[in-house]
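Asks: I would like the atomic coordinates for the input below:
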Amino acid sequence: MKAVVTRGHGGYEKLEFRSVPLPEPGPGEVLLKVLAAGVNNTEINTRLGWYSSSVRKGTEDTGEDEDRADGGWNATTPFPLIQGTDCCGRIVAAGSDGDAARIGERVIVRACMREHGFDSMRTLWLGSDFDGAFAQYLKVPEHEAFAVDCDWSDAELGSIPCAYGTAENMIERAGVGSGMRVLVPGASGGVGSAVVQLAKRRGAEVIGITSAEKRETVRDIGVDRVLTRADDPVAALDEESVDVVVDNVAGAGFGTMLKVLRRGGRYVTSGAIAGPVVELDMRDLYLKDVSLIGCTAWDEPVFPNLISYIEAGEIRPFVAKTFSLDRIAEAQEAFSAKDHAGKIVLLP
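Replies: A predicted model of the protein is given here:
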């Protein structure tokens, strides 16, 4: 089969489109024909070694030509690696003890796997800890492949797992509910646009922050109010005016997010594209009884929730553009330019 093999930390030259052996499903596993695979920050960040504690800048800091032993999600990335965290696929074979009746199902894969159970926060990630979806075929544990009954395109389903799983996990952990006011920096991105839809689904009022160029796009996604990056959130919204901030941007704007939180408010994050090292005024944290919530490990209800929302027609992803698998460098370059809204998806 054909796959994109990432050979180590570095630039696009580390992405090699070539023939590799077809994986064979073992006990408890199924083989999927990949139908669509979304592009995410995590694949680029992992290739660049951005998760290393030595990196102090935002995700534009490439880290090229430097191997970083702690540059992956779980410390060391097992290069060479087939990346690809998002997968929509069709089951074409099952392992020796698998359910052959599932062959033919169209599925999406739960990318964040809790191999030690949901009482442990240890995770195993598709495309980061073992071979993922930037290939024509992949094997996964059978119980991590979820059938979906809907009329969506493969590209739409392939845009769901990472962004929407991450978004639903943050919303679930933060306890977002009806009548709450939620602020979403980076509202036009894959995770941000998912947060907007999922928070609105729960009856929250959603305020999105984006670039001036994407103002109308974000409004179309469903936000109740749009701020641009040039706006001062404190001046626009007032201090102590927001119940929850769902922030994957961080960087220099982190302190302002705490200013707009109400007493007892919650700040939840699973990323830091504008910079991982932030300035924290501890008084904003303890005097206001604010909770800071970090999210990586997906909780048990998250993925079943998403399947139910899809099948009930309650959410719909935004696919900005598709590329063939051999054009992965172009796809990642387009993703990194941040000129799009929604998801970019690869079609093997």
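
Asks: When you work out contacts or count neighbours from here on, use the C-alpha atoms and nothing else.
Replies: OK.

Asks: what's around the nearest residue to residue 324 once chain neighbours are set aside, how many residues?
Replies: Sequence neighbours aside, residue 347 is the residue nearest to residue 324 in space, at 4.9 Å (criterion: C-alpha to C-alpha, 6 or more residues apart in numbering). As a burial measure, residue 347 scores 22 neighbours (other C-alpha atoms under 10 Å).

Asks: ditto for residue 277
Replies: 16.

Asks: Quick check, it in contact with residue 251.
Replies: Yes: with contact defined as C-alpha atoms under 8 Å, residue 277 counts as touching residue 251 (6.7 Å).

Asks: Confirm that residue 138 sits in a strand.
Replies: Yes: counting by DSSP: H, G, I helix; E, B strand; the rest coil, residue 138 is located in a strand.

Asks: my read: it touches residue 23, true?
Replies: Yes: contact criterion C-alpha under 8 Å: residue 138 and residue 23 qualify, at 6.3 Å.

Asks: Give the residues shared as contacts by these two.
Replies: Taking C-alpha atoms under 8 Å, 6 or more residues apart in numbering as the contact rule, residue 138 and residue 23 both touch residue 31.

Asks: Of the two, give the one with the bigger neighbour count.
Replies: Taking neighbours as other C-alpha under 10 Å, residue 138 and residue 23 compare with residue 138 leading, 24 against 15.

Asks: how much space between the more buried one and residue 37?
Replies: Between residue 138 and residue 37 the computed distance is 11 Å (C-alpha to C-alpha, to the nearest Å).

Asks: And the contacts of stretch 189-201?
Replies: Contacts of stretch 189-201 (C-alpha under 8 Å, 6+ apart): 40, 163-164, 166-168, 171, 176-177, 182, 184-187, 205-206, 208, 218, 221-223, 246, 248, 314-315, 317-318, 340-343.

Asks: what does stretch 246-260 give?
Replies: 58, 170-171, 182-186, 192, 195, 233-234, 237-242, 245, 267-281, 284-285, 290.

Asks: rerun at 6 Å
Replies: Identification of contacts with stretch 246-260 by C-alpha atoms under 6 Å, 6 or more residues apart in numbering yields 184-185, 234, 239-242, 268-275, 278.

Asks: Was I right to think residue 4 contacts residue 13?
Replies: No: using C-alpha atoms under 6 Å, residue 4 is not in contact with residue 13; the gap is 11.4 Å.

Asks: residue ranges of the helices in the stretch 1-150 of the chain, please?
Replies: Assigned by DSSP state H, counting those that start in this stretch, the stretch 1-150 of the chain shows helices spanning 41-48.

Asks: Which helix or strand lies directly C-terminal to the one helix or strand residue 215 maps to?
Replies: Following DSSP states H and E, one finds residue 215 within helix 215-221. Following helix 215-221 in sequence order, the next helix or strand is strand 225-228 (DSSP H and E).

Asks: For the helix or strand following that next one, name the packing helices and strands.
Replies: The C-terminal neighbour of strand 225-228 among helices and strands, as given by DSSP H and E, is helix 233-237. Under the contact definition 3 or more C-alpha pairs under 6 Å, 6 or more residues apart in numbering; DSSP states H and E, helix 233-237 sits against no other helix or strand.

Asks: To compare against the first, here's the next sequence to fold:
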Amino acid sequence: MKAIILKEKGGPEKLRYEEVESPAPKAGEVLVKLKYAALNRRDVFITYGKYPGVKLPSILGSDGAGVIAAIGENVDNFKIGSEVVINPGLSWGEDDRISNSDFNVLGMPTDGTYAEYVVAPSENIFPKPEYLTWEEAAALPLAGLTAYRALISKGEVQKGETVVIPGIGGGVALYLLQMAVAKGANVFVTSSSDEKIERAKQLGALGGFNYRSENWVKQMRKTIGAADLIVDGVGGSGFNDLIYLAAQGGRIVTFGATNGPVSEFILPRIFFKDMDIRGTALGSPREFTQMLKFVNEHRLHPVIDRSFSLEQTVEAQLYMNNGNNFGKITLEID
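Replies: The predicted structure follows:
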């Protein structure tokens, strides 16, 4: 089969489009012939070696949707030809609060979805939402699950609450926006792009603030009041601004740090507000089931920015790395 394989660190340019041996499912596994895959920031970080436990060579890619092509022994809940999506979280465990010590994510060290075929445990295979296209279905799993857990499981969002989503435009942030609107929250966003803010309003945001503008934090606080819930994947020095924006007893849920570590916490701002800062990463199989149910009930459609062919994966990762996308970036495989 054709696949995109990373054999050495050094950025997206190190990815190679090659012929590799097709995998075969073992007991408890299924083989999926992929229609589409989708990119995540995780994939780009791995190419630079900026991800924990990088093991090479690996076929990258956590997101994918396709048709079951073969079934291993002891699999009786699927049949060949079933249309499916893949939960990329492997070996989470039985405790929804935390993952097992051997938890990992499809696409390194386990070979992933930048390929014509992928093998996964049957417990990670779920029916594709019928109303979604193949491309939309492939764009859903990792970012959709991350957003669901951050907003609903950890964030405990309630109808009527004020929710802030920094850095609108990425896959998780856009799912957060759509899910929060579906829950009846009052959602505000930030971005360095006025165009992205306007597009977020079309998806239900009540307003947005450009963080390159002078005094934007004070202006935001004056306009929206204080935020009951902030869900952040940006991190960096701007995290202290989010603490300023948070309400008394408010919550901040953090799921990423694309801008790097937070340089300095001013602790009194946290404890005098009686606020919570909660961390989250991906989610459990039960939450994946809940996420799919939520998406189906509210008929949410992933926002797709642009699609590339599998052969164009290097170009696709470089495009993601420039940060101008609004929505998910996908790879057409079939």
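
Asks: coming back round to it: the helix holding residue 215 of structure 1 vs structure 2, average distance?
Replies: Compared with structure 2 after the fit, helix 215-221 of structure 1 shows a mean deviation of 1.6 Å (mean C-alpha distance after the TM-score superposition for structure 1).

Asks: gap between that helix and the chain center?
Replies: 20 Å (C-alpha atoms, centre = their mean, to the nearest Å).

Asks: so it corresponds to what in structure 2?
Replies: Using TM-score structural alignment, helix 215-221 of structure 1 lines up with residues 197-203 of structure 2.

Asks: From the contacts of stretch 246-260 of structure 1, pick the one nearest residue 44 of structure 1.
Replies: Nearest to residue 44 of structure 1, judged by C-alpha to C-alpha, of these is residue 273 at 11.5 Å.

Asks: Near the residue opposite residue 140 of structure 1 in structure 2 once aligned, how many residues? Count them for me, please.
Replies: Correspondence of residue 140 of structure 1 to structure 2, assessed by TM-score structural alignment: residue 120. Around residue 120 of structure 2 there are 22 other residues, counting by other C-alpha under 10 Å.

Asks: for residue 120 of structure 2, what are its contacts?
Replies: 29, 30.

Asks: quick one: it from residue 67 of structure 2, how far?
Replies: Taking C-alpha to C-alpha, one finds residue 120 of structure 2 at 13 Å from residue 67 of structure 2.

Asks: Please apply the same query to residue 209 of structure 2.
Replies: In terms of C-alpha to C-alpha, residue 209 of structure 2 sits 42 Å off from residue 67 of structure 2.

Asks: can you check residue 190 of structure 2 too?
Replies: 38 Å.

Asks: neighbours of the nearest residue to residue 86 of structure 2 once chain neighbours are set aside, just the number please.
Replies: Spatial nearest neighbour of residue 86 of structure 2, excluding adjacent residues (C-alpha to C-alpha, 6+ apart): residue 125 at 4.9 Å. Close neighbours of residue 125 of structure 2, defined as other C-alpha under 10 Å, add up to 21.

Asks: Once you drop chain neighbours, what's closest to the equivalent of residue 121 of structure 1 over in structure 2?
Replies: Under the alignment (TM-score structural alignment), residue 121 of structure 1 pairs with residue 99 of structure 2. Leaving aside its sequence neighbours, residue 99 of structure 2 sits nearest to residue 92 (C-alpha to C-alpha, 6+ apart; 4.7 Å).

Asks: Just give the number of residues close to that neighbour.
Replies: 19.

Asks: Just list the residues touching it, thanks.
Replies: Residue 92 of structure 2 neighbours (C-alpha under 6 Å, 6+ apart): 99, 100, 103, 284.

Asks: Select from those residues the one having the most neighbours.
Replies: residue 284 (24 neighbours).

Asks: helix, strand or coil for the aligned residue in structure 1 for that one?
Replies: Aligned by TM-score structural alignment, residue 284 of structure 2 pairs with residue 299 of structure 1. Three-state assignment for residue 299 of structure 1 (three-state DSSP): coil.

Asks: The one 5 residues further on too?
Replies: Classification of residue 304 of structure 1 into helix, strand or coil gives helix, according to three-state DSSP.

Asks: Please report the distance of it from residue 168 of structure 1.
Replies: Distance from residue 304 of structure 1 to residue 168 of structure 1, by C-alpha to C-alpha: 11 Å.

Asks: Pull the number of nearby residues for residue 267 of structure 1.
Replies: 23.

Asks: sec struct for the aligned residue in structure 2 for it, please.
Replies: Residue correspondence, TM-score structural alignment: residue 267 of structure 1 in this structure matches residue 252 in structure 2. Using three-state DSSP as the criterion, the local structure at residue 252 of structure 2 reads strand.

Asks: Let me know whether residue 310 of structure 2 touches residue 330 as I believe.
Replies: No: look at residue 310 of structure 2 against residue 330 with C-alpha under 6 Å: they stay out of range, at 9.0 Å.

Asks: between these two, which one's more packed in?
Replies: Neighbour tally, residue 310 of structure 2 and residue 330, criterion other C-alpha under 10 Å: the higher count belongs to residue 330, 26 against 23.

Asks: counterpart of the more buried one in structure 1?
Replies: Under TM-score structural alignment, residue 330 of structure 2 pairs with residue 345 in structure 1.

Asks: Need the three-state assignment for that match.
Replies: Residue 345 of structure 1 ends up strand, using three-state DSSP.

Asks: That one: what's it in contact with?
Replies: By C-alpha under 6 Å, 6+ apart, residue 345 of structure 1 lies in contact with 37, 38, 39, 322.

Asks: top of those residues by neighbour count?
Replies: residue 37 (35 neighbours).

Asks: wait, isn't that one in contact with residue 158?
Replies: Yes: with contacts defined as C-alpha under 6 Å, residue 37 of structure 1 counts as touching residue 158 at a distance of 5.1 Å.

Asks: Overlap of the contact sets of these two?
Replies: Contact criterion C-alpha under 6 Å, 6+ apart; residues shared by residue 37 of structure 1 and residue 158: 86, 87.

Asks: Around the aligned partner of residue 240 of structure 2 in structure 1, how many other residues sit close by?
Replies: In structure 1, the residue paired with residue 240 of structure 2 is residue 255, using TM-score structural alignment. Neighbours of residue 255 of structure 1 under the rule other C-alpha under 10 Å: 17.

Asks: One more: residue 300 of structure 1?
Replies: 14.

Asks: Give me the neighbour count for the spatially closest residue to it that is not a sequence neighbour.
Replies: Closest residue to residue 300 of structure 1 apart from its sequence neighbours, by C-alpha to C-alpha, 6+ apart: residue 118 at 6.5 Å. Around residue 118 of structure 1 there are 14 other residues, counting by other C-alpha under 10 Å.
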